[in-house]
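Chemist: Structure here, sequence nowhere to be found:
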């Protein structure tokens, strides 16, 4: 009798210890990811002289001079054109990706085409080629077509780059949608565009939000093609960030301030869609 009573208590204590250990590990992992961001924000609030000290001075005075210099457009180097270009390229490419990926994922999950697994592998294989390997052909095509330093060239490139990932993600999301719902809509006379817009999209809303957020982040952070294919007119925020690395040296406080500002749109989008993102990823993308 005593043995049967003690055993559950030992198991409960062991489970609590495992839970505490996992919780502590999660907190340590979170701090490991958060500390570089906190250090970047703190450095952006220091003067250039304090930011350049080695080892860094944690007790140095705080100032907003780096942010004032970053937003100063008196010399014609203000960040607003680059931020607008990044927002334009990321937003439009994400919208185009969703418009193209939704019917493709529908055909691969609900109304499956023949050899749909081979089609999915083909989409995935397009991401196996290093981006730099296609840089020269794309540059020559853009040059011959007069599309260099054009924001719509980046929209086309970002759409094609993110489309395979979006199809893969949305295929797993749409596979969880009950076919009976779609059949009921077909019985009511709904055609495919109406089914996609009024039935599939609302049900797969969290998956669409997760896919859109990931595509937006990838587009916003892309720098290789933007660096080579743009100049002044279509310069994006990541390319503008590299302008602070000059022959005069690295202005560390200003670079950190610029990094904080450029990261804010992505952080705001992630915070606004965090519920949809978690719910969407749990539908099957990482299940």
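Modeler: Nice, I can see it. Being a predicted model, the structure only gives us computed values, none of them experimental.

Chemist: hey, let's count contacts and neighbours off CA atoms from now on
Modeler: Will do.

Chemist: Give me the helices and strands touching the helix or strand hosting residue 4, please.
Modeler: In this structure, residue 4 sits in helix 2-44 according to DSSP states H and E. Helix 2-44 sits against helix 252-272, with contacts defined as 3 or more Cα pairs under 8 Å, 6 or more residues apart in numbering; DSSP states H and E.

Chemist: next SSE after the helix it packs on?
Modeler: Next along from helix 252-272, by DSSP H and E: helix 274-280.

Chemist: isn't residue 212 right up against residue 99?
Modeler: No. Shown here, residue 212 and residue 99 do not form a contact pair, counting by Cα atoms under 8 Å, at 10.7 Å.

Chemist: who's more crowded, the two?
Modeler: For residue 212 versus residue 99, the count of surrounding residues by other Cα atoms under 10 Å is larger for residue 212: 23 against 12.

Chemist: And for the more buried one, nearest residue in space, chain neighbours not counted?
Modeler: In this structure, residue 212 finds its nearest non-sequential neighbour in residue 94, 6.0 Å apart by Cα to Cα, 6 or more residues apart in numbering.

Chemist: What of residue 285?
Modeler: In space, residue 285 comes closest to residue 169 once its chain neighbours are excluded; the distance is 5.5 Å by Cα to Cα, 6+ apart.

Chemist: measure the one you found to residue 102 for me?
Modeler: From residue 169 across to residue 102, the span is 10 Å (Cα to Cα, to the nearest Å).

Chemist: And for residue 193?
Modeler: From residue 193 across to residue 102, the span is 11 Å (Cα to Cα).

Chemist: Likewise for residue 176?
Modeler: Applying Cα to Cα to residue 176 and residue 102 gives a distance of 14 Å.

Chemist: out of these two, which sits in the more crowded spot?
Modeler: Taking neighbours as other Cα under 10 Å, residue 176 and residue 102 compare with residue 102 leading, 22 against 14.

Chemist: where's the more buried one, which helix or strand?
Modeler: Here residue 102 sits within helix 80-109, counting by DSSP H and E.

Chemist: list the buried ones in that helix?
Modeler: Applying a neighbour-count criterion of 16 or more other Cα atoms under 10 Å, one finds 81-83, 85-94, 96-98, 101-109 buried in helix 80-109.

Chemist: also this one, for the comparison:
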């Protein structure tokens, strides 16, 4: 029987949720406001910026004239999408094996894989940088696709393992009895049944790869520089140009915000896949 909740409690919960939501969204809102201001207006007091100055596209024009936004944008798309789908090629068979092949230490292996995400990236920067230098992968899309795939692979495998465990093993056994090979079982039976989970995994890892800054700043210079490098270029020894930095940041985060907005239903569905029996 569902527990009755008073209107007072509902109003309080709504107010708390609304406040937290506004606090989380406020930095994005403030960046969007400063992006349409001049540099002189951007350093004024907050209320004066909001109500006492006009709006302009000057910062966007300056950013585009100084930097090739579409080049950085295409690099971000190729790197984030490429690393995610390369990770899926490895993660789907790995998650299938962990979910449906009995093994004593599966949980320990998963925990060890996930623990690699807790390693400070700077701890392995030097060896990875030297390997990239020796193999000619510095400032290349291929190099970033590989390194971001390896970084996010534990999360991809963990999420897919969780979704695959919710699929009844009897269905796969029936497919084997009907003569399905291992490849056909994974591609034509398992994968279609886990589409919500796979979709949410893809979306989440594209976002993680899109927002990755540490590796993109240290392993690229100009040719393969994504939007994170594009934003960082507006921090200079002369100081921060708040309006231009905000314009560059807004141009960088807008695509991923739009994608997240239109795919939120699929993302929530996938993240709650198997949560309700």
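Modeler: Cool, got the structure. Quick caveat: nothing in here was measured; it's all calculated off a predicted structure.

Chemist: The residue nearest to residue 212 of the first structure -> the second structure?
Modeler: Aligned counterpart of residue 94 of the first structure in the second structure: residue 84 (TM-score structural alignment).

Chemist: likewise residue 39 of the first structure?
Modeler: Aligned counterpart of residue 39 of the first structure in the second structure: residue 30 (TM-score structural alignment).

Chemist: residue ranges for the strands of the stretch 151-277 of the second structure, please.
Modeler: Secondary structure of the stretch 151-277 of the second structure, counting by DSSP state E, counting those that start in this stretch: strands at 235-236, 239-240.

Chemist: For residue 202 of the first structure, grab the count of nearby residues.
Modeler: Residue crowding around residue 202 of the first structure was assessed by other Cα under 10 Å; the count is 12.

Chemist: How much space separates it from residue 68 of the first structure?
Modeler: Distance from residue 202 of the first structure to residue 68 of the first structure, by Cα to Cα: 43 Å.

Chemist: Repeat that for residue 215 of the first structure.
Modeler: In this view, residue 215 of the first structure and residue 68 of the first structure are 31 Å apart by Cα to Cα.

Chemist: just residue 147 of the first structure next, same as before
Modeler: Using Cα to Cα, one gets 34 Å for the distance from residue 147 of the first structure to residue 68 of the first structure.

Chemist: okay, the two: which has more neighbours?
Modeler: Using other Cα under 10 Å as the criterion, residue 147 of the first structure and residue 68 rank with residue 147 on top: 17 against 12.

Chemist: Regarding the aligned partner of the more buried one in the second structure, what is its secondary structure?
Modeler: Residue 147 of the first structure maps onto residue 137 of the second structure when the alignment is built from TM-score structural alignment. Three-state call for residue 137 of the second structure (DSSP: H, G, I helix; E, B strand; the rest coil): coil.

Chemist: what's near enough to touch residue 137 of the second structure?
Modeler: Residues in contact with residue 137 of the second structure (Cα atoms under 8 Å, 6 or more residues apart in numbering) are residue 143.

Chemist: same thing with residue 104 of the first structure?
Modeler: Contacts of residue 104 of the first structure (Cα under 8 Å, 6+ apart): residue 167.

Chemist: That one maps to what in the second structure?
Modeler: In the second structure, residue 104 of the first structure lines up with residue 94, judged by TM-score structural alignment.

Chemist: before we move on, what about residue 165 of the first structure?
Modeler: In the second structure, residue 165 of the first structure lines up with residue 155, judged by TM-score structural alignment.

Chemist: I am assuming that match contacts residue 116, so please confirm or correct that.
Modeler: No. The pair residue 155 of the second structure / residue 116 is not scored as a contact, 10.0 Å apart, by Cα under 8 Å.

Chemist: These two: who's more crowded?
Modeler: Using other Cα under 10 Å, the more surrounded residue of residue 155 of the second structure and residue 116 is residue 155, with 20 against 13.

Chemist: Grab the nearest non-local neighbour of that one.
Modeler: Counting by Cα to Cα, 6+ apart, residue 155 of the second structure lies nearest to residue 114, which is 6.8 Å off, once chain neighbours are set aside.

Chemist: Could you pull out the helices in the stretch 51-200 of the first structure for me?
Modeler: Here the stretch 51-200 of the first structure has its helices, by DSSP state H, counting those that start in this stretch, at 65-71, 80-109, 116-125, 135-144, 151-174, 179-187, 192-195.

Chemist: where's the fifth one relative to the chain centroid, distance-wise?
Modeler: Averaging C-alpha coordinates over helix 151-174 of the first structure and over its chain gives two centres that are 12 Å apart (Cα atoms, centre = their mean, to the nearest Å).

Chemist: ok, the match of residue 147 of the first structure to residue 9 of the second structure distance?
Modeler: Relative to residue 9 of the second structure, residue 137 of the second structure is positioned 57 Å away (Cα to Cα).

Chemist: From the structure, what's the count of residues near residue 15 of the first structure?
Modeler: Per other Cα under 10 Å, the neighbour tally for residue 15 of the first structure reads 12.

Chemist: Which residue in the second structure aligns with it?
Modeler: So, by TM-score structural alignment, residue 15 of the first structure is matched to residue 6.

Chemist: contacting residues for that match?
Modeler: Applying Cα under 8 Å, 6+ apart, no residues contact residue 6 of the second structure.

Chemist: Skip the chain neighbours and tell me the closest residue to residue 41 of the second structure.
Modeler: Distances taken as Cα to Cα, 6+ apart place residue 49 nearest to residue 41 of the second structure, at 5.8 Å, with adjacent residues excluded.

Chemist: hang on, that neighbour packs against residue 42?
Modeler: Yes. At 6.5 Å, residue 49 of the second structure counts as touching residue 42 under the criterion of Cα under 8 Å.

Chemist: Which one of the two is surrounded by more residues?
Modeler: residue 42 (22 against 19).
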